[in-house]
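Colleague: Predicted model and sequence follow; I will ask about them next.
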Amino acid sequence: MSGFGIGLVTVSVPMYISEMTHKDKKGGYGVLHQLFITFGIFVAVLLGMALGAEPLADVDTALTIFEKIWWRVMLGLPAFVSILGIILLIFFFKEETPYFLFEQGRIEESKAILRKLNGTDNVDEPLAALKEAMEQNEAAKKNSLSLFKALTIPSYRYVILLGCILSAFQQLSGINVLVANSNELYKEIVGKETMTKISVIMAAINFIMTFPSIYVVEKIGRKTLLLLGCAGIIIAYLPTAVLKTLWKNEYIDYISIAATFLMIISFAMSYGPVLWIYLHEMFPSEIKDSAASLASLINWLCAICVVFPSDYIIKISPTILFYVFAIFTILAFLFIMFFIKETKGNEIGTSPYITLEERQKH
């Protein structure tokens, strides 16, 4: 049930942000989605730390009163946050997006939201963009342009494939392996207690380093930020893997910990937030919802495919993982450089990959 809810949020929140934001500010506000995800991870790590170290397997230790209460707090807090979210959405933040209102024929309500978002009474231009996007969507519905039908059309299939590959490469960078297995990776180097503290610092950095993207993504664009992030991840992984192969000493071990921090910084500033912005800007309106959902599904499937085998590979040699993730990130860099187009400043519902004539044709 939790996974079902998270799956909906993964798609609906970036979609809502993209439809509720001025075209010149979509990137900055889109980053907030990832920013608060990393904040949630950081809070979760801190909540877990309060329990302290787990009891030894061969010791039958009774739970303290604090432990009996605290594990219930840890499960209860997400439930409270969800209930609070429902209350806020029903009673306080009731506005639908201008795109949805226009689609429902509620033109005046759509105009009112556009005036609020644009800070002006003259909303002819964004309204015309909404009308054009909606007309394309309506034409697609009349012609039964479902996701499966779109996959049979070369131009649509191409952009859907690009979105899925881009989404897959985010997980193939190994971010979730580092988050899930950081203790296992480095506990022999610095000891278990110290590694737990380092894991908390990693979660904090993952949160803090998402902030710069809010300002950078609209200045340099999505593609450039993705390329810079991939370059940082490669620099973190590849030299460390080579050094660990050629020499084995404590200094190299500490370099590998530093490399992990560099990887998290690079990811938090680029691929982490930018993917979710890009998925809602690259597809034309007639397939945007279903195509973005498919790309999100691919993202979660790749997370499973990466995290589970890594549990076993770490026990053999963590260096293998560094090589694997470095190779995937190099492929991601080349893929972004040669196949991905910039979407900064695009009107809602348009796509740099499919011309208006091509869309009208189908």
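Modeller: Received it, and whenever you're ready, just let me know what you need.
Colleague: When you work out contacts or count neighbours from here on, use the C-alpha atoms and nothing else.
Modeller: OK.
Colleague: and the longest helix anywhere in the chain, what other elements does it pack with?
Modeller: Counting residues, the longest helix found in the chain (DSSP state H) is helix 288-316. For helix 288-316, the packing partners by 3 or more CA pairs under 8 Å, 6 or more residues apart in numbering; DSSP states H and E come out as helix 2-19, helix 154-172, helix 175-190, helix 318-339.
Colleague: Check it against this one:
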Amino acid sequence: MSIWEYRPQTIALIPDALIFLSSGMNLALGLGYSYYQVSNHFRFAWFIGVIAGVLLSAPLIQISIKRYFVLLSSFVVVVSGIVYTVCPHDEVALLAARYLNGIGTGLITVPFIMHCSEISIISRRGGHLGIEQFSIAIGIFIQATYTGFWSGGITISANRVHGICCLTFGLIALGLAYIVIESPVFFVRLVNDAQALDCLTRLQLPTVLTDEKKALLEEHKNYVMMNEYLGKNESFTRGLGPLARMILYRAAVAFTFSYFYNEQLMLGSVWGITSGNQWPWTIYAALRILGVFTAVTMLDLIGRKIPSLIGLLVMGGLGIGIAVLFAHRDNWQNGYQMSMACALLMIFQFFAGLYAPTSTLYLGEAFPMLLKPYFIALCISVECAVHIIVICTYHMNLHVFAYDTFTYAYLFACFLLFLFTIPDTKLTTLNEAQERFRAWNHWRSW
């Protein structure tokens, strides 16, 4: 079975990937990678926009095709890019651009996870859903790199460059919306088997009707039938257990790339490595890309659980070292101690990248179909709420040890919890994955 048979599934996700590139840049912009001094409102505005976007998209995804979400999200990202470009120094305009880009991100996130989990063949689902975090990591890298090497002598505004990038990504995504192939599950729910079969035909090469595609249609019909048979009440009951675990699971992603760790990297790079161009920022972001790429290539080969547990365990261990180095104020101006802190933070990002894609993958597999978009939206909202709380409460001079301690303790607690309660869903259908998440004991599920 050739990988090229399924390239239409990957190509159909390119517009989403471009939007997530813009998301990664805005995520980094709000978490410390800004050339200019910004307010806390500027930092958390994007996250409020994301929450608004996911809450808006959750009910709409069940009645509207995916292409409309790509068009709307791309348009909003384009508008935000224009505002950044035209008004790079206007604080009110920049706040509006932050909110708009967040809304654009939120509008595409839930549809992407729903759509991708439904169109992907079971042997490619992990890699496809990992595209979200991979694109976000590249966006973080772009923002961290140009910000770190920016010079005050450059006449163009750094915010304008940010806007041009967002505008470019949004325009390309808008232009490529036509390549989106709709989910066959969407049309099965509308009892339109002909349209569902047409989608399946175009999702796998050669684009001709085969017995394999007819069998896939029956599989999708069985998935829809079983979930609609449950109804919303039973779906809600069955989804509570997976929801509780996935809220904790996705919230951990907020601690893997956080405002306080980024602030510590900046302090460490100034005192421990260099007071000039901030090349450690680039390495920091590049290692996250490497971690995500490693995970994406592994998820469909060795499974989801092992990479996620390794990521959590190593991040927790590194977090102890980071907390110890920053616990004593004298270390902050010690070049050797701060260089060690930078090294730990960089390694931390590799394992953060190893963990992050599994969260998106599990969101696409854990929940009953009828309430799946609402549960996904809630998990994403909690992740954003964690970022907002940290931004509003964290102060480097007062809370550094407390936040570091809480972070590694939380990551260790998640490791112990998920070691027993998170299943591995490699090579399972959505029905099978959903059933695995119903159980709580998965000690032997590897």
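Modeller: Sure, I can see it. Only a predicted model underlies this, so the values are computations on that prediction, with no experimental measurement involved.
Colleague: The helices and strands packed on helix 288-316 of structure 1: which one's closest to residue 127 of structure 1?
Modeller: helix 2-19 (12.3 Å; CA to CA).
Colleague: what angle do the longest helix of structure 1 and helix 175-190 make?
Modeller: Going by axes from the mean of the first three to the mean of the last three CA atoms, to 10 degrees, helix 288-316 of structure 1 is angled at 20 degrees with respect to helix 175-190.
Colleague: Tell me which of the helices and strands packed on helix 288-316 of structure 1 is the most buried.
Modeller: helix 154-172 (a mean of 20; mean count of other CA atoms under 10 Å).
Colleague: ok, residues contacting stretch 381-398 of structure 2?
Modeller: Stretch 381-398 of structure 2 is contacted from outside by 40, 43-44, 47-48, 50-51, 54, 247, 250-254, 258-260, 263-264, 400, 403, using CA atoms under 8 Å, 6 or more residues apart in numbering.
Colleague: repeat that for 7 Å
Modeller: If you take CA atoms under 7 Å, 6 or more residues apart in numbering as the criterion, stretch 381-398 of structure 2 is touched by 40, 44, 47, 51, 247, 250, 251, 254, 259.
Colleague: circling back to that earlier point, counting neighbours, which bits of the longest helix of structure 1 end up buried?
Modeller: Within helix 288-316 of structure 1, the residues scored as buried using 16 or more other CA atoms under 10 Å are 288-299, 302-303, 306-307, 310-311, 314.
Colleague: and what of stretch 295-307 of structure 2?
Modeller: 295, 296, 298, 299, 300, 303, 304, 305, 307.
Colleague: Of all pairs in those residues, which one spans the longest distance?
Modeller: 296 and 305 (12.7 Å).
Colleague: quick one: residue 423 of structure 2 from residue 417 of structure 2, how far?
Modeller: Distance from residue 423 of structure 2 to residue 417 of structure 2, counting by CA to CA, to the nearest Å: 12 Å.
Colleague: same question but for residue 322 of structure 2, I mixed them up
Modeller: Residue 322 of structure 2 is 23 Å from residue 417 of structure 2, by CA to CA.
Colleague: Next: residue 393 of structure 2.
Modeller: Residue 393 of structure 2 sits at a distance of 27 Å from residue 417 of structure 2 (criterion: CA to CA).
Colleague: who touches residue 149 of structure 2 in this structure?
Modeller: Contact partners of residue 149 of structure 2, counting by CA under 7 Å, 6+ apart, are 277, 278.
Colleague: Look up how far residue 25 of structure 2 lies from it.
Modeller: 15 Å.
Colleague: ok, now residue 168 of structure 2?
Modeller: Distance from residue 168 of structure 2 to residue 25 of structure 2, by CA to CA: 13 Å.
Colleague: Looking at these two, which one has more neighbours?
Modeller: Between residue 168 of structure 2 and residue 25, counting by other CA atoms under 10 Å, residue 25 is the more crowded of the two (25 against 18).
Colleague: The more buried one: which element?
Modeller: According to DSSP states H and E, residue 25 of structure 2 maps onto helix 14-30.
Colleague: what's that helix aligned against in structure 1?
Modeller: Aligned by TM-score structural alignment, helix 14-30 of structure 2 falls on no residue of structure 1.
Colleague: Residue 439 of structure 2: neighbour count?
Modeller: For residue 439 of structure 2, using other CA under 10 Å, the count is 14.
Colleague: typo on my end, it should be residue 146 of structure 1
Modeller: 14.
Colleague: roughly how far apart are residue 137 of structure 2 and residue 178 of structure 2?
Modeller: Taking CA to CA, one finds residue 137 of structure 2 at 25 Å from residue 178 of structure 2.
Colleague: Could you check which helix or strand contains the aligned residue in structure 2 for residue 67 of structure 1?
Modeller: Here residue 67 of structure 1 is matched to residue 156 in structure 2, going by TM-score structural alignment. Residue 156 of structure 2 belongs to no helix or strand when assigned by DSSP H and E.
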